[in-house]
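**Student:** Predicted model, plus sequence, below.
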Amino acid sequence: MKISDAERDALYKVIHSRRDVRNDFTQQPIPEDVLQRILLAAHHAPSVGFMQPWDFILVTEEETKAEIKKGYEAARLESAEQFSKDKQGQYKSFKLEGIMEAPLGICVTCDKERNGPIVIGRTIKPEMDVYSTVCAIQNMWLAARAENIGLGWVSIIHDDVLRLTLNIPEELEIIGYLCLGYVTKFKDKPELEDFGWLPRENLDQLIHKEKWSKKRD
């Protein structure tokens, strides 16, 4: 199946306009057919040995979100102490999640034992199942953006909070907690780039030919 120029351009538009959304969520519910399209996109991610190690826990109850938010707040304060003194104030000023504001949370897990202990492609790099699950999240992120739905990845939270709150078995690896919902707007740039936390790297400095070479001072 050949991709048309218009379809190609639409894909690149989605990629370049994808954002990690923390603000501006509305309470408009996500229709079931839209959510199914997003999850189906995730389920069609590349997976090592076709093992499809992912599961998706959908979170809508306010009480459940509140427990996760408490875990985030504790981890946020813990994290702030790891930055230099001149960065701590700016870090604390950032809103880095939309746990309560987003109408839907999705916790994505990886079952490393799915389809047996020996999997094509994991014999040398066993972590490939985790990478596959991350690919599923990226598919979900792009599909959500194509549906004009914001998605934010909450990484500032300890796994044991999610494991206890969501009753996740010990044998499953927790990959990410995501916040999804319609938003009032999508920002032109990633927030941390816009705030001057870090600049976007120059792509030319990241491309190496034949062998890796040091290009930075």
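**Tutor:** Sure thing, it's come through.
**Student:** Only C-alpha atoms from now on, for both contacts and neighbour counts.
**Tutor:** Fine.
**Student:** which residues of this protein fall in strands?
**Tutor:** Here the chain has its strands, by DSSP state E, at 54-59, 104-111, 149-154, 172-182.
**Student:** and of these, who's closest to Ala6?
**Tutor:** Nearest to Ala6, of all the strands of the chain, is strand 149-154, at 21.4 Å by Cα to Cα.
**Student:** what's next to that closest one, contact-wise?
**Tutor:** For strand 149-154, contacts defined as Cα atoms under 8 Å, 6 or more residues apart in numbering pick out 19-22, 25, 96-98, 141, 144-145, 176-183, 186.
**Student:** And here is the other one:
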Amino acid sequence: MTAHFTHAQAEVVREAIAQRRDCRHFLPGPPLPDAQLERLLQAAHQAPSVGLMQPWRFMRLSSNAWRARLAPLVEAERLATAAALGSRSDEFLRLKVEGLRDCAELLALVLPADDGTLFGRRTLPQEMALCSAGAAVQNLWLAARVENLGLGWVSMFDPLALARLLELPEGARPLGLLCLGPVPAFYEKPMLEQTGWRQRRPLHEMLMKAPDHAD
């Protein structure tokens, strides 16, 4: 029988959602215990997916050797992004955009080669795969947060260069480097809000009005 949640349990879920943060600052330390990492990845693997295609793969890259190989890819894209930002370049460069060297665990999120799933994605095949993979990361984020661990999704890299480095099979592509582990503190607000880079828009601006058609 599926669980019926109490009001108190529902409040905990809502609080975890509200307190989830994309983390960039980590406390250096040992890798996570295997049982804890498996528990977190199991939460990711319980995510919904279109047509039950489960288009997520995780690769553990937590060794110092892997971190040293990956850091230049991220730094190259950080500098390229700064150059593209023009007048905001210096402001951007002051932001911390990754925690590759400090996090307890470093995972690659990989979208595997298309398995041909048609159910629910005939007209939006790539988009539905990406949405499904994103749902897995959101599960991982929330599972990490309730265990008081931070997670940061790093997307600053050349995807082709990273795919070559990871020796991904044909048709697979990297979607992110996930930094996971203990943090010195969780940001009071999302870091980009806290630093003044950008502010969250109110919910009412996200609600679109349907066209008025006469019956």
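**Tutor:** Happy to help now that I have it. Quick caveat: nothing in here was measured; it's all calculated off a predicted structure.
**Student:** ok so, going back, ok, and which of the strands of structure 1 has the densest surroundings?
**Tutor:** Comparing those by mean neighbour count (mean count of other Cα atoms under 10 Å), strand 149-154 ranks first with a mean of 24.
**Student:** mean per-residue distance, it to structure 2?
**Tutor:** In the superposition with structure 2, the average deviation recorded for strand 149-154 of structure 1 is 0.6 Å (mean Cα distance after the TM-score superposition for structure 1).
**Student:** OK, contacts around Leu198 of structure 1?
**Tutor:** Leu192.
**Student:** Return the distance of it relative to Ile99 of structure 1.
**Tutor:** 24 Å (Cα to Cα, to the nearest Å).
**Student:** For Thr64 of structure 1, see how far away the aligned residue in structure 1 for Arg39 of structure 2 is.
**Tutor:** Using TM-score structural alignment as the criterion, Arg39 of structure 2 maps onto Arg37 of structure 1. Counting by Cα to Cα, the separation of Arg37 of structure 1 from Thr64 of structure 1 is 25 Å.
**Student:** Including distance to Ala75 of structure 1, could the strands of structure 1 go into JSON lines?
**Tutor:** Formatted as JSON lines, those follow (distance: least, Cα to Cα, whole Å):
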{"stretch": "strand 54-59", "distance to Ala75 of structure 1": "20"}
{"stretch": "strand 104-111", "distance to Ala75 of structure 1": "17"}
{"stretch": "strand 149-154", "distance to Ala75 of structure 1": "11"}
{"stretch": "strand 172-182", "distance to Ala75 of structure 1": "14"}
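**Student:** Those strands: which one's closest to Ala80 of structure 1?
**Tutor:** Per Cα to Cα, nearest to Ala80 of structure 1 of the strands of structure 1: strand 149-154, 15.3 Å.
**Student:** what's the closest of the strands of structure 1 to Asn202 of structure 1?
**Tutor:** Taking Cα to Cα, strand 149-154 is the member of the strands of structure 1 nearest to Asn202 of structure 1, at 24.4 Å.
**Student:** The closest one aligns to what range in structure 2?
**Tutor:** Counting by TM-score structural alignment, strand 149-154 of structure 1 corresponds to 149-154 in structure 2.
**Student:** returning to what we had before: list the contacts of the match of Arg39 of structure 2.
**Tutor:** Contacts of Arg37 of structure 1 (Cα under 8 Å, 6+ apart): Ala143.
**Student:** now do Pro103 of structure 1
**Tutor:** Applying Cα under 8 Å, 6+ apart to Pro103 of structure 1 gives the contacts Thr26, Gln27, Gln28, Pro29, Ile30, Thr60, Cys179, Leu180, Gly181.
**Student:** What's the local residue count around the third one?
**Tutor:** This points to Gln28 of structure 1. The number of residues packed near Gln28 of structure 1 is 11, by other Cα atoms under 10 Å.
**Student:** Is it correct that it is in contact with Tyr182?
**Tutor:** Yes: using Cα atoms under 8 Å, Gln28 of structure 1 is in contact with Tyr182, at 6.4 Å.
**Student:** what's the spacing between the residue most central in space within structure 1 and Ile207 of structure 1?
**Tutor:** The centroid of structure 1 falls nearest to Trp153 when counting by Cα atoms, centre = their mean (4.0 Å). Counting by Cα to Cα, the gap from Trp153 of structure 1 to Ile207 of structure 1 is 27 Å.
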